[in-house]
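Colleague: build the 3D model from these lines:
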Amino acid sequence: MKNKMRPFLTIALLALTLLGAACQTTPKVESQGDYVLQITQIDTSNFPLVNVYVSVRDTNGEPQVINTGKLQLLENGQPVSGQSIQGEGEVGPLTTLLVIDNSGSMNYAGKLDSAKKVAHEYIDQMRAGDQAGIITFNTEVHVVQDITADTQTLGSAIDSITAISDTALYDALVQAIATLNPLSGRKAIIVLTDGLDNQSIATPDEALSSIGFGGLSISTVGFGLLPEGEEETDQYSGIDENTLRMIAQNAGGRYGYAENEAELSALYDQMRRALQSEVVISYVTPLSLRDGVQRALTVTLADRYSGVGGQSQTGYNPGGLVPEVAQPASWPLFFGLLAVLVLLLCIPLILNAFKGGGDNNKTTKRKKKSKIKITLKD
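Modeller: Next comes the predicted model:
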């Protein structure tokens, strides 16, 4: 049986390999130096043009304004030439999705009222050209307000939020990512929750893997009480800090914890200012084929007097179901070759079937020859 299944397993693995090459990998960031550099979003939707969004903060999380001429970009360890860079400057208009937990646990300690107040503050500080949307989640995910630049409409949507039922955080992330994927430019999700997901169908990894080639970042805010020592997280007032931190670290965002409304307001304000002060580097990669091969990116803040002020490393995959070539073959030819491959893999099954039939006939004849005849005498 194992031998018969082997060709099908081979085909399945081949299909997964081809599909995996088409997925955009999620940025993972490492920072060092006096400044915290973070590659927050990589947009390859117009590949080979790549837009790299970079946030610069001090060690306290405060956003810093820098001279973009001090930033150096490397791809696969090689400096990107000045001729390849098509633009450097401010990030421009920002699209934010505020994802707010409105499960029953947010009714405790006035958490939902604080979340709504802080969401109003964020919306009130939007710049001209910025836009936002509101998504809530409990047992179900609700798009309370589609993406809009109308702050009054957004404010009314925030006021309408009430809390009830359980939590489906990861399903809400899938919905938020699907909403932002088709949009262009700098896109960010800010999730506020007590972090106790107990209803989602999706997993954190499935949510992160759904990020499209345009990229986006996800920042998470834990609003509640951390368990002390080895104490289990409280069902109503605790947060799952490890999961929230993991999501942010793997999606170019930040994780922050707030225990009260004042801390929450300060954290949202800091995140907003950091997003609005980012810079973008646009360059044409010399590796211009969508070959499904991972590319390493490094951004360094360098100063000839003080040396390296910070560094961020991550990677991206340009995608491609099959490697591109200068003269791509036609789709009919591709599917024809794939059909031949499948047929070749099925040949052992066909041979085994015929062989099995022959063996059965021989066994039957052998049994007939060895049949014993018994005669009874008077």
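Colleague: please make it C-alpha for all contacts and neighbour counts, starting now.
Modeller: Fine.
Colleague: give me the contact list for stretch 176-190.
Modeller: 41, 53, 91-99, 135, 207, 210-221 (Cα atoms under 8 Å, 6 or more residues apart in numbering).
Colleague: so which residue is dead centre in this protein?
Modeller: L208 (2.7 Å; Cα atoms, centre = their mean).
Colleague: so what's it up against?
Modeller: So L208 contacts T26, V174, I247, N250, A251 (Cα under 8 Å, 6+ apart).
Colleague: show me the helices in this protein, by range?
Modeller: With DSSP state H as the criterion, the chain has helices at 2-20, 111-124, 151-159, 169-180, 204-209, 241-249, 261-276, 331-369.
Colleague: right, so these: which one is the most enclosed?
Modeller: Across the helices of the chain, the average number of neighbours (mean count of other Cα atoms under 10 Å) peaks for helix 169-180, which reaches a mean of 23.
Colleague: next, the second sequence, to be compared with the first:
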Amino acid sequence: MRKYKSIIAVALSLALSAQAASAQGPRRAITQIGTERLLAGQTVRLYITGADAGTAPDDVRVEESADGVSFYDRAVGSVSENANVDEGISFFFLLDNSGSMWTDLRGRESDDGNALRIAHAKAAALDFLADVGAADSVGLAVFNTRYWRPLRPTADTRAVADAITEIAKPPKEDAFTELYLSLDRAISEFAEVPGRRVLIVLSDGEDYPYLARTNKPNPDFGAAVSSPSAVIARAVSEGVTCYAVRFGADKDPSLGTVAAESGGTAFDASDGAELSGIYAAIRADVLRETAVDYRAGMQPGDRRYVRASVDGGATWTPARYYYAGTVFGSARERPGALFLIPLMAAAVLWLALWLFKLERPTSRAGISLLYGPSGKRTEIFALSGARTVIGGGAEADITIAGNPSLKASHATILFDEVRGEYTVAAPSDLTVNNRPVAKKRLEPGDVINMAGTVVVFDDTSSSMTSRTTNVRGGTRRALPGARKPRKQ
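Modeller: Predicted coordinates for the structure are as follows:
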């Protein structure tokens, strides 16, 4: 029986791929912009769908713009048709586990467990696991009133299968679907994983937020709110592609827009066979992508627009943008003499600050040196501005000398003024709370290890706090979704 289901799924995946290509906008598009190496090597990676097999590197062109109007050529470093096969793809399933998922395909109560929507969703996810590549990883989260992530992306498909199988029916008192708050959190957590990131969200209905319906804080998210536009901004800034699967007749009206704006596609499914076909189609499309590495420009401003051509400039993908941070410079490769004036002024200011910047404690956001070079006493360093470089070289904003393994510009902490959030990023030799990361949103108390130099992040002025729930005068950490809500 499983053999026939697999044949049906493959046939459906081919049909769905063709349908998506014809109905979902342009054939060629940038699906993800990878900026993990932007700070250290001024290199950006584009994942492009729709390129013809055997595309010659000389036919690939990339252009950047600071305003989305005037575009300039950038130097292409490498072109690979097999990057996703060789380096692997990280998949993250975000599954709706509201009460309506425990009804049959027509939305009716049923005693037949195999007829339930959740059974179809589980079976399709298990079919997907059977086909993932050796270099791929898969993670899982479920949502309803709460958000619960039982598993970070891992190559252990058996552990993923066990986590999928163990998804349980939610209690009746949990009756809400926090679609966009859960998407926002899933994207933030998934952004810590380097490489090609594919988030697949399955939902059988509309966003039904707890706070808006009850005027009470959500037991997991508190008073936080989100929206489709906020999720799109998060996905773009974190470089995560969202694929949306709308399961059943009830559909969220904005979920397709979120998928398209993040570089993904929206699909509709009515049963498990169609779900299996969709999952296979998504993986097949991502495997066919072409990875293009290019040297980023130095235009001023936080936002950079980029477009690409794989036919020598005859046609171009729609422009997408990424966030680069404000830096000195322009698109010119050889700056003029006037360009040196702000640099000289910055150097003079740096000399004035360097003598005492490692000595002054701060009550603002900052990092505390917990373990550094031998004999180095504990210090507290302030974080100011949108970008703070930490390293062993004199050019770093925070210089920690004495560790030969610490690079001159080892890591960068970025501040998002809109969200009031700090993010640490580094191309290598970086762990946060003993987990290797390329980029991570910081919370007070996070322990950052840079090649043996250890600092602790703190933000006394931040609203970021541990997610807790009052219990008879005390506090406890909110339970992550062992209780999963039902949709009304």
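Colleague: quick TM-score on the pair, please.
Modeller: Superposed pair, TM-score by TM-score structural alignment, normalised by the length of the first structure: 0.66. Supporting alignment: 280 aligned residues with a Cα RMSD of 3.2 Å.
Colleague: in a markdown table: the helices of the first structure, plus distance to D291 of the first structure.
Modeller: As requested, those are arranged in a markdown table below (distance: least, Cα to Cα, whole Å):
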| stretch | distance to D291 of the first structure |
| --- | --- |
| helix 2-20 | 11 |
| helix 111-124 | 41 |
| helix 151-159 | 42 |
| helix 169-180 | 25 |
| helix 204-209 | 19 |
| helix 241-249 | 26 |
| helix 261-276 | 31 |
| helix 331-369 | 16 |
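Colleague: closest one to L196 of the first structure among those?
Modeller: helix 169-180 (8.0 Å; Cα to Cα).
Colleague: where does that closest one end up in the second structure?
Modeller: Helix 169-180 of the first structure corresponds to residues 179-190 of the second structure when matched by TM-score structural alignment.
Colleague: ok now the matching stretch, how far from the chain's centre?
Modeller: Offset of stretch 179-190 of the second structure from its chain centre (Cα atoms, centre = their mean, to the nearest Å): 9 Å.
Colleague: what's the counterpart of L129 of the second structure in the first structure?
Modeller: Under TM-score structural alignment, L129 of the second structure pairs with I123 in the first structure.
Colleague: I figured its match hits A149, correct?
Modeller: No: using Cα atoms under 8 Å, I123 of the first structure is not in contact with A149, being 9.4 Å away.
Colleague: joint contacts of these two?
Modeller: Common neighbours of I123 of the first structure and A149 (Cα under 8 Å, 6+ apart) are A132.
Colleague: can you map out the strands along the stretch 51-200 of the first structure?
Modeller: 71-75, 78-79, 85-90, 94-101, 131-137, 141-148, 186-193 (DSSP state E, counting those that start in this stretch).
Colleague: circling back to that earlier point, of the contacts of L208 of the first structure, closest to N46 of the first structure?
Modeller: T26 (17.9 Å).
Colleague: where does stretch 348-368 of the first structure end up in the second structure?
Modeller: Against the second structure, stretch 348-368 of the first structure falls on no residues (TM-score structural alignment).
Colleague: quick one, the one helix or strand L14 of the second structure maps to and helix 117-129 angle?
Modeller: Assessed by DSSP states H and E, L14 of the second structure sits inside helix 2-23. Per axes from the mean of the first three to the mean of the last three Cα atoms, to 10 degrees, the angle that helix 2-23 of the second structure makes with helix 117-129 is 90 degrees.
Colleague: for helix 2-23 of the second structure, enumerate the helices and strands it packs against.
Modeller: Counting contacts by 3 or more Cα pairs under 8 Å, 6 or more residues apart in numbering; DSSP states H and E, helix 2-23 of the second structure packs against helix 272-287.
Colleague: surely Y316 of the first structure meets Q294?
Modeller: Yes: counting by Cα under 8 Å, Y316 of the first structure touches Q294, with 5.8 Å between them.
Colleague: what about the two, which has more around it?
Modeller: Comparing Y316 of the first structure with Q294 by neighbour count (other Cα atoms under 10 Å), the higher total belongs to Y316, at 23 against 15.
Colleague: contacts only, for the residue opposite the more buried one in the second structure once aligned.
Modeller: Alignment note (TM-score structural alignment): Y316 of the first structure maps to Y322 of the second structure. For Y322 of the second structure, the contact set (Cα under 8 Å, 6+ apart) comprises I33, V236, S237, G239, R303, R304, Y305.
Colleague: how much space between Y322 of the second structure and I187 of the second structure?
Modeller: 15 Å (Cα to Cα, to the nearest Å).
Colleague: kindly report the same for R37 of the second structure.
Modeller: Distance from R37 of the second structure to I187 of the second structure, by Cα to Cα: 20 Å.
Colleague: for S65 of the second structure, same thing?
Modeller: 26 Å.
Colleague: what of R146 of the second structure?
Modeller: Taken as Cα to Cα, the span from R146 of the second structure to I187 of the second structure is 16 Å.
Colleague: just G195 of the second structure next, same as before
Modeller: 14 Å.
Colleague: cool, S276 of the second structure as well?
Modeller: For S276 of the second structure relative to I187 of the second structure (Cα to Cα), the value is 23 Å.
Colleague: hmm, back to that, and for Y316 and Q294 of the first structure, which residues touch both?
Modeller: With Cα under 8 Å, 6+ apart, Y316 of the first structure and Q294 have no common neighbours.
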